[in-house]
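Got a sequence here, can you build the structure:
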Amino acid sequence: MAQVLEFKLPDLGEGLTEAEIVRWLVEVGDVVAVDQPVVEVETAKAMVEVPCPYGGVVTARFGEEGAELPVGAPLLTVAVGAPADPGAPVDSHTPDDGGAPVGVRAPEEPAERALQAAAEESSGNVLVGYGTAAAPARRRRVRPTRPAFEVPAALSGEATSGGSESPATRVDGPVPVISPLVRRLAREHDVDLRALAGSGPDGLITRADVEAAIGAGPAGTAGTREAVASEERRQVEAGQEPTRAGLASRHPLTGVRGLVADKMSRSRREIPEATCWVDADATELLAARAAMNAAVTERDGQKVSLLALFARISVAALGRFPVLNSSVDMEAREVRRFADIHLGFAAQTDRGLVVPVVRHAQTRTTESINAELIRLTEEGRAGKLTPRDLTGGTFTLNNYGVFGVDGSTPIINHPEAAMLGVGRIVPKPWVHQGELAVRHVVQLSLTFDHRVCDGGTAGGFLRYVADCVEQPALLLRSV
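Next comes the predicted model:
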């Protein structure tokens, strides 16, 4: 007889304890192969596809799209060892597998996956995809255990009276949204996503689309807002202080936002941080970048960004001041200095602030760093960064100049020891070679863990960075 096995949400690493179901990739009644992705989930760090270690027929799914499940919670059940022909004899074990059920992943059997695929081809089953009509009804030996929802007739193989098969039942797929956070925002404000036209790529519904729908609201809501505004105007004209009752909104600290909140709170509690600043003349750096990119063609490669140049400068500075490429272990009462430089950079995405990591940055050229920055940025905007892309950093570069601000005192990315901040580059009056001139000036800041070093080391690091910005030729010494 077929054996029903339960597949639970696996440990996704890096201390993650839960994940949100973004999209189911299989339906009840589908045949799955060993290691076939069955569900797409979003953790606090990335969206990943979860493969099932069993091959067989899906008999039940647990959890709707948008639901959060803890690690170890059931995801689905799979009937393994069921033959394609209902009348054929069933042997739930292979002759030489040592008693392992058919369809269970066995690393010592390399041919098992090929046999499973061949069995699926001969069975004639048709997978039902999202947003498509279900296949004509086929009789399947499916015995649901603890089903999380009713199985449509087209999937269960039941026929209508008169001997004809039931008409195809439409399986409504998930609404194409750019992030599960957008879906949650819509649920909290009772916004019907299916009534919205997405403004994102390929019709994806963005957060701005949902917020616009919330702002528009039904006629009654608009009337209520107007009444409240009218009452506030009356109170102001009467010399009274306008009063408001209740909360405007509530937003749970989950997902990326929750992870950021936890890390920043821990950083502020544990790290005695200090910040120093310096203004630097970036005119020569801009000229050097223009010279680099002048000869670049589409065949040669991608143009070098300013962020890549600041990353390369940071790597050179950490080579001179390696104590800033470290972390503090208070239980062992020691400073742990790292041999490799894994350079993180802050990036704003629709999912919130993320910090992808350029690994082994000390071994990379400027072009290599630039290419990796581009790759990680594109993956971040698409929501495809993996946990490995977002962890293991030893030093962070924060380019807040892209937001049009000059300076900042950022919170250190725990458990790192320092963060370099880069403000916007703007034309300013500047004394250059003894004369007043208009130069392109940038404000640089270094926030550092005062347990790791004192102001002299931090100041030396920041001064070297500023010197490389003002005289890019200094980098030739360390290239």
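
Please make it C-alpha for all contacts and neighbour counts, starting now.
Will do.

can you give me the strands for the stretch 351-479 of the chain?
352-354, 357-358, 395-398, 418-432, 435-449 (DSSP state E, counting those that start in this stretch).

Neighbours of the residue nearest to residue 320 when sequence neighbours are not counted, how many?
Among residues not flanking residue 320 along the chain, residue 461 sits closest, at 7.7 Å (Cα to Cα, 6 or more residues apart in numbering). Counted with other Cα atoms under 10 Å, residues neighbouring residue 461 total 22.

if we can go back for a sec, between the strands of the stretch 351-479 of the chain, which one is closest to residue 366.
With Cα to Cα as the measure, strand 357-358 is the member of the strands of the stretch 351-479 of the chain nearest residue 366 (11.9 Å).

circling back: verify the contact between the residue nearest to residue 320 and residue 322 for me.
No. The criterion here is Cα atoms under 8 Å, and residue 461 misses it with residue 322 at 9.6 Å.

returning to that earlier point: ok, now which ones touch the residue nearest to residue 320?
317-318, 320-321 (Cα atoms under 8 Å, 6 or more residues apart in numbering).

returning to what we had before: dump the strands of the stretch 351-479 of the chain to TSV, plus mean neighbour count.
Listed next are the strands of the stretch 351-479 of the chain as TSV, based on neighbours: other Cα atoms under 10 Å:
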stretch	mean neighbour count
strand 352-354	17
strand 357-358	25
strand 395-398	24
strand 418-432	19
strand 435-449	20
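
I'd like the structure of this one too, to check against the first:
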Amino acid sequence: MTAAVRSTQQVFNLPDLGEGLTEAEIVAWRVAVGDVVEVDQPVVEVETAKAVVDVPCPYAGRVVALHGSPGELRPVGQPLITVAPLDDGADDAGRAGAGGADDPGGEPAGHAVYREEERAGSGNVLVGYGTGHGPAGRRRRRVGAARAGTGRRAAADDTAASTAALPEGHPTGTGAPVPTGAPAVVGDASAYRSRLDGELDAPLVISPLVRRLARERGIDLSAIRGSGPGGMIRRADLDARTGGPAGDGRGAGLAAVPDLRPAATAAATDAGADAGADEIVIPLRGVRKTIADKLSRSRREIPEVTIWVDVDATGLLATRAAINAAQPDRPVSLLALLARICVAGLRRYPQLNARVDGERGEIVQSGRIHLGIAAQTERGLLVPVLADVQRMDTGALSAALAETTAQARAGTLPPARLTGGTFTLNNYGVFGVDGSTPIINHPEAALLGIGRIVDKPWVVDGALAVRKVAEISLTFDHRVCDGGVAGGFLRFVADCVESPAVLIANV
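Presented below is the predicted three-dimensional model:
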């Protein structure tokens, strides 16, 4: 390749991700060497210390090099992908002639060169970081089309195969058109190249977790017919093959109990048990490292205290049912009602809507309420933040909660949405537990948690009755207030849960 041809290539470096982030881990390449990419087409999925995002390339052309492999950390400013313009005939001809059909770095002889006008870079940096794109799907799409005899990629067939293999309900799996040139998402470049070269009957595996478990358990994926949409192989298929959680003799009574462990932890534990390993090493980086650092700092710096009380939530559940019956088109969640109660409580007890500035020796109370919602995701515990919830009505708050938690679990929240909270609400009842003593989300000063709501005997007007009972707890920084303030806040919350009229009277 001549120096002139090489000079026309454009190298896209890992962009500045903001929020003090200096590196990212490559999760999966969405393209392979030889693919044609368009401006702003996502080319790689990376995990930062804040979130998982798609990185779009600002250049159009043919991919000539991928820098880095899945699992590798790349510093900001280092090359990610090299792209050559499509109208560079010398480049294509040179690579076709020198590499030949057997050269993986070049195009097969006789390859028909795609021609399209190269568009200028748009300046967009990251999907989910302010570009015009909607949230990217988190599932990976299979490409089943092979290269034709001349080596030309069947783009239309790729698009159809990608859409057909998607689960029902996926944004592009329900008949919605796939844009021309949309990337086929793959777990790694070599698997993608292999399928394009004619392995049409390759097993459909869209999860890197399933691939890893198959390798560790010595399972031949090509011998498995997946139970997922389009024959997609799931983790449950591997478990059934090896007599794992679905058939390991643990008892029929436990079969219906959901596995509430994070996917990464469950995979590591199960894989280690099957392989008979003495130790499992899980790298502490990315989102997991950020969580560990933040919780460790909170425990070191904050003298936290937890108080709790049992509440009769029967009235709150009845209130929610009445609201949803009156406006079925705008239902509200129980978490939204609890968030509304928190807002009212923080207005009455602003000492808890605060943080401690240790360097200045100051307690800073915020006049705005930025509510964090603890959400368990496959990549760890995240606390997305809803800003200025004191300005929202209950319906708007419920909609914002649903949208935000869904984005957090899908991994599409930008880093800015994971910082800046002033108070956190944690619904640990979804894990089937009654109580907890959680660690405060540093640098906040307090966290309210609620356990599961279950039928319990309760004394009502001197008579025993069965009521919907839950335990609520408040963990607070003893530096910002004493027990009187914290107890007053928790008692106010409990009164609102038991008698929602108290909330209405204080709105």
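
Next, the TM-score between them, please.
TM-score of the superposed chains, computed with TM-score structural alignment, normalised by the length of the first structure, equals 0.71; 393 aligned residues with a Cα RMSD of 3.7 Å.

Quick check: which element contains residue 341 of the second structure?
Taking DSSP states H and E as the definition, one finds residue 341 of the second structure inside helix 334-348.

what's the matching range in the first structure for the following helix or strand past that helix?
Downstream of helix 334-348 of the second structure, the next assigned helix or strand under DSSP H and E is strand 354-357. Strand 354-357 of the second structure corresponds to residues 326-329 in the first structure, going by TM-score structural alignment.

Once aligned, what mean separation remains between that stretch and the second structure?
Following superposition, stretch 326-329 of the first structure is found to deviate from the second structure by 2.2 Å on average (mean Cα distance after the TM-score superposition for the first structure).

Mean deviation, the one helix or strand residue 238 of the second structure maps to versus the first structure?
Per DSSP H and E, residue 238 of the second structure falls inside helix 235-242. On superposition with the first structure, the mean distance recorded for helix 235-242 of the second structure (mean Cα distance after the TM-score superposition for the first structure) is 5.6 Å.

which outside residues touch stretch 50-58 of the first structure?
With contact meaning Cα under 8 Å, 6+ apart, stretch 50-58 of the first structure is reached by 5, 7, 26-41, 76-82, 102-105, 116, 142.

ok, and the closest non-adjacent residue to the alignment partner in the first structure of residue 27 of the second structure?
Superposed on the first structure with TM-score structural alignment, residue 27 of the second structure falls opposite residue 22. In this structure, residue 22 of the first structure finds its nearest non-sequential neighbour in residue 41, 5.0 Å apart by Cα to Cα, 6+ apart.

Over to residue 278 of the second structure?
Closest residue in space to residue 278 of the second structure, ignoring its immediate chain neighbours: residue 272 at 7.6 Å, by Cα to Cα, 6+ apart.

I'd say the one you found and residue 280 touch.
Yes. Residue 272 of the second structure lies in contact with residue 280 (Cα under 8 Å); the separation is 6.4 Å.

Who has more neighbours out of these two?
When neighbours are counted by other Cα under 10 Å, residue 272 of the second structure and residue 280 differ, and residue 272 comes out ahead with 18 against 11.

Run through the residues that contact the more buried one.
With Cα under 8 Å, 6+ apart, residue 272 of the second structure has these contacts: 278-280.

Switch those over to a markdown table; also include secondary structure.
As requested, the contacts of residue 272 of the second structure are arranged in a markdown table below (DSSP: H, G, I helix; E, B strand; the rest coil):
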| residue | secondary structure |
| --- | --- |
| 278 | coil |
| 279 | coil |
| 280 | coil |
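
Next, count neighbours for the aligned partner of residue 14 of the second structure in the first structure.
Alignment note (TM-score structural alignment): residue 14 of the second structure maps to residue 9 of the first structure. Here the count is done by other Cα under 10 Å, and residue 9 of the first structure has 20 residues near it.

now swap in residue 72 of the first structure and tell me
13.

any idea how far residue 311 of the second structure is from residue 451 of the second structure?
Between residue 451 of the second structure and residue 311 of the second structure the computed distance is 10 Å (Cα to Cα, to the nearest Å).

what do these two both touch?
Counting by Cα under 8 Å, 6+ apart, the contacts common to residue 451 of the second structure and residue 311 are 470-472.

which among those residues gets closest to residue 50 of the second structure?
residue 472 (28.9 Å).

Go ahead and confirm residue 478 of the second structure touches residue 303.
Yes. Judged on Cα under 8 Å, residue 478 of the second structure makes contact with residue 303 at a distance of 5.8 Å.

Same drill for the two, tell me which one is more crowded.
Between residue 478 of the second structure and residue 303, counted using other Cα under 10 Å, the more crowded position is residue 478 (17 against 14).

The first structure: which residue goes with the more buried one?
Checking TM-score structural alignment: residue 478 of the second structure goes with residue 450.

how close does residue 382 of the first structure get to residue 175 of the first structure?
Taking Cα to Cα, one finds residue 382 of the first structure at 17 Å from residue 175 of the first structure.

Between the shared contacts of residue 451 and residue 311 of the second structure, which sits nearest residue 73 of the second structure?
Closest to residue 73 of the second structure, out of all of those and judged by Cα to Cα, is residue 472, at 41.2 Å.

From what I see, that closest one and residue 452 are in contact.
No. Using Cα under 8 Å, residue 472 of the second structure is not in contact with residue 452, being 9.3 Å away.

Let me see the ranges of the helices in the first structure.
Remark: helices assigned in the first structure by DSSP state H are 112-123, 153-156, 180-188, 207-216, 219-237, 255-270, 283-294, 306-320, 366-381, 455-470.

Could you dump these into JSON lines with distance to residue 330 of the first structure added?
Putting the helices of the first structure into JSON lines (distance: least, Cα to Cα, whole Å) gives the following:
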{"stretch": "helix 112-123", "distance to residue 330 of the first structure": "48"}
{"stretch": "helix 153-156", "distance to residue 330 of the first structure": "58"}
{"stretch": "helix 180-188", "distance to residue 330 of the first structure": "36"}
{"stretch": "helix 207-216", "distance to residue 330 of the first structure": "41"}
{"stretch": "helix 219-237", "distance to residue 330 of the first structure": "53"}
{"stretch": "helix 255-270", "distance to residue 330 of the first structure": "9"}
{"stretch": "helix 283-294", "distance to residue 330 of the first structure": "40"}
{"stretch": "helix 306-320", "distance to residue 330 of the first structure": "23"}
{"stretch": "helix 366-381", "distance to residue 330 of the first structure": "32"}
{"stretch": "helix 455-470", "distance to residue 330 of the first structure": "21"}
